[in-house]
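*Asks:* pasting the structure only:
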């Protein structure tokens, strides 16, 4: 028995539509799979960004931590007074009159504290500050050309200074350099030194004395280290110049010492065809001379203040 034509058409249409339904289901599953991956990736990126923000906040908070601990400084000061011996010093006692304490027995009051996770820049800054502190406490060194290591005798004055009084010290220095980078020979130096009252003496350098004092008023050394003169063989000796220096306090007043040393420097410059320079190797102008005189006046005030506290 034959089926109606209309029924055969409906069956054929139903069978034809099944592949389209299967394709739509696969597409839906693929979309859901991709959406799940995107969701997981979004959660991962959000969590990672949150952790990075927490690390940045922790670093910024640690940067605000002050490395100075007042309690440590107070403890260091108490330890320093204990090592020095004796009862604690009065609060009005000047700091410069404290008894010296051995460097090995004391520790700096402020130490760079290196915490966990501290940025490298903060460590370098702490090291730089410590280096500057050491450089401030260490004596200044002259340029290599003039690193002359001499030991000065204790200053002789008209009256002896009482024991326990440490007077401020100051070094006056003037250089005489041969013009146009030339050299001066030993015989010319001997003749010029004699005209200025400079005589060969201890430490193989020249000295200028005042009156019957055993302490030189000022001295003269070679401009090139170690600064000594070969008095036994001056004929073969050459140098680009000489340097005059004096230690204060000395046999005479500081200003008179400088005036005499300046006069000798001018005579030497004329005899050696040189030019006078200050301790920084700059030309000695009138303004520079006045500046040195002002420093000497200030030194005189400090010296009088120190002597009044004996």
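*Replies:* Cool, got the structure. Given the structure is predicted, the values throughout are model-derived calculations rather than measurements.

*Asks:* from here on, contacts and neighbour counts on C-alpha atoms
*Replies:* Will do.

*Asks:* Using neighbour counts, pick out the buried residues of stretch 143-152.
*Replies:* 146, 148 (16 or more other CA atoms under 10 Å).

*Asks:* hold the first one in mind and look at this next one:
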């Protein structure tokens, strides 16, 4: 049995070796004679891009420049205050207001009417402002009524009827108030002024004006100034009184 198994293995080995020899000879002959190769050949691709593998590139991320602090433009929704000194005296501005309200029928025939103004400024300390949300109830309590011109008027009648005794205006440009946006409004000062001669008792009207100015100043911690924007003194108040009396005679 062992002899038969050995014989079978020898025969199988001979067959395998012979097959390898035949395959090797055939491969060598095929290589030396390319015409014997199959007719089907793959032609090179024409007009095609190179098949060189393309290395993937990392995406380029554009860097966003962060705004510098000095370049920030803050929102202008808040009201701006013109703190520059007015080149035109406020008396001249008030004169324009007065002339716009009353025009004589005939400038040639109408006699020249002498008039004057009493002005009291209420100036906030440097860096501070009056907030409109606080200013509006304060002036309403003092009997002022908002006018179409954008000022607050104090009439003879506290209900807002009758002639105007004196007015409250914004101390800075444009001089008016926006009643619909008082919550966002702020200013560094306001001014009270009355025109001379005035309707009714001039001295009583001046006393009301001076009293209202002191109450507003106390409410906001502001300072009273005269027409020249100097500190209001007792002597200056007396001069105002004499000025009013001169037009009441």
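*Replies:* Looks like it arrived, so ask away. What you see is a predicted model, and the numbers here were worked out from it, not measured in a lab.

*Asks:* how near is the equivalent of residue 201 of the second structure over in the first structure to residue 294 of the first structure?
*Replies:* Under the alignment (TM-score structural alignment), residue 201 of the second structure pairs with residue 253 of the first structure. Residue 253 of the first structure sits at a distance of 14 Å from residue 294 of the first structure (criterion: CA to CA, to the nearest Å).

*Asks:* same deal with residue 5 of the first structure?
*Replies:* Residue 5 of the first structure is 129 Å from residue 294 of the first structure, by CA to CA.

*Asks:* Also residue 27 of the first structure?
*Replies:* In terms of CA to CA, residue 27 of the first structure sits 95 Å off from residue 294 of the first structure.

*Asks:* Which part of the second structure matches the helix or strand hosting residue 41 of the first structure?
*Replies:* Here residue 41 of the first structure, judged by DSSP states H and E, is contained in helix 5-63. Across the second structure, nothing matches helix 5-63 of the first structure (TM-score structural alignment).

*Asks:* So which residues of the stretch 51-200 of the first structure form helices?
*Replies:* For the stretch 51-200 of the first structure, helices defined by DSSP state H, counting those that start in this stretch occupy the ranges 70-84, 120-137, 186-195.

*Asks:* Show me what the shortest one is packed against.
*Replies:* Packing partners of helix 186-195 of the first structure (3 or more CA pairs under 8 Å, 6 or more residues apart in numbering; DSSP states H and E): helix 254-271.

*Asks:* so residue 213 of the first structure sits right up against residue 251, yeah?
*Replies:* Yes. The pair residue 213 of the first structure / residue 251 is scored as a contact, 6.9 Å apart, by CA atoms under 8 Å.

*Asks:* how about the helices of the stretch 51-200 of the first structure, which one is nearest residue 165 of the first structure?
*Replies:* Among the helices of the stretch 51-200 of the first structure, the nearest to residue 165 of the first structure by CA to CA is helix 70-84 (17.3 Å).

*Asks:* isn't residue 187 of the second structure right next to residue 173, touching?
*Replies:* No. At 9.7 Å, residue 187 of the second structure does not count as touching residue 173 under the criterion of CA under 8 Å.

*Asks:* Tell me which of these two has more neighbours.
*Replies:* Counted by other CA atoms under 10 Å, residue 187 of the second structure and residue 173 do not tie: residue 187 has more neighbours, with 23 against 14.

*Asks:* In the second structure, which helix is the longest?
*Replies:* helix 2-32 (DSSP state H).

*Asks:* Return the set of buried residues in it.
*Replies:* Result for helix 2-32 of the second structure [16+ other CA under 10 Å]: no buried residues.

*Asks:* now that helix, how far from the chain's geometric center?
*Replies:* 96 Å (CA atoms, centre = their mean, to the nearest Å).

*Asks:* Same question for stretch 138-150 of the second structure.
*Replies:* On CA atoms, centre = their mean, the centre of stretch 138-150 of the second structure falls 28 Å from that of its chain.

*Asks:* which residues are in contact with that stretch?
*Replies:* 152-155, 158-160, 176-179, 212, 216 (CA atoms under 8 Å, 6 or more residues apart in numbering).

*Asks:* Tell me the most packed of these, by neighbour count.
*Replies:* Neighbour max across the contacts of stretch 138-150 of the second structure (other CA under 10 Å) = residue 154, 28 neighbours.

*Asks:* which one of the helices of the stretch 51-200 of the first structure lies closest to residue 286 of the first structure?
*Replies:* helix 186-195 (24.0 Å).

*Asks:* With the second structure overlaid, report how far the closest one is off on average.
*Replies:* When the second structure is overlaid, helix 186-195 of the first structure sits 1.0 Å from its aligned residues on average, using mean CA distance after the TM-score superposition for the first structure.

*Asks:* what range in the second structure does that helix sit on?
*Replies:* Against the second structure, helix 186-195 of the first structure falls on residues 132-141 (TM-score structural alignment).

*Asks:* do stretch 216-224 of the first structure as well
*Replies:* So stretch 216-224 of the first structure sits over residues 164-172 in the second structure, by TM-score structural alignment.

*Asks:* what residue lies at the spatial centre of the first structure?
*Replies:* residue 132 (3.6 Å; CA atoms, centre = their mean).
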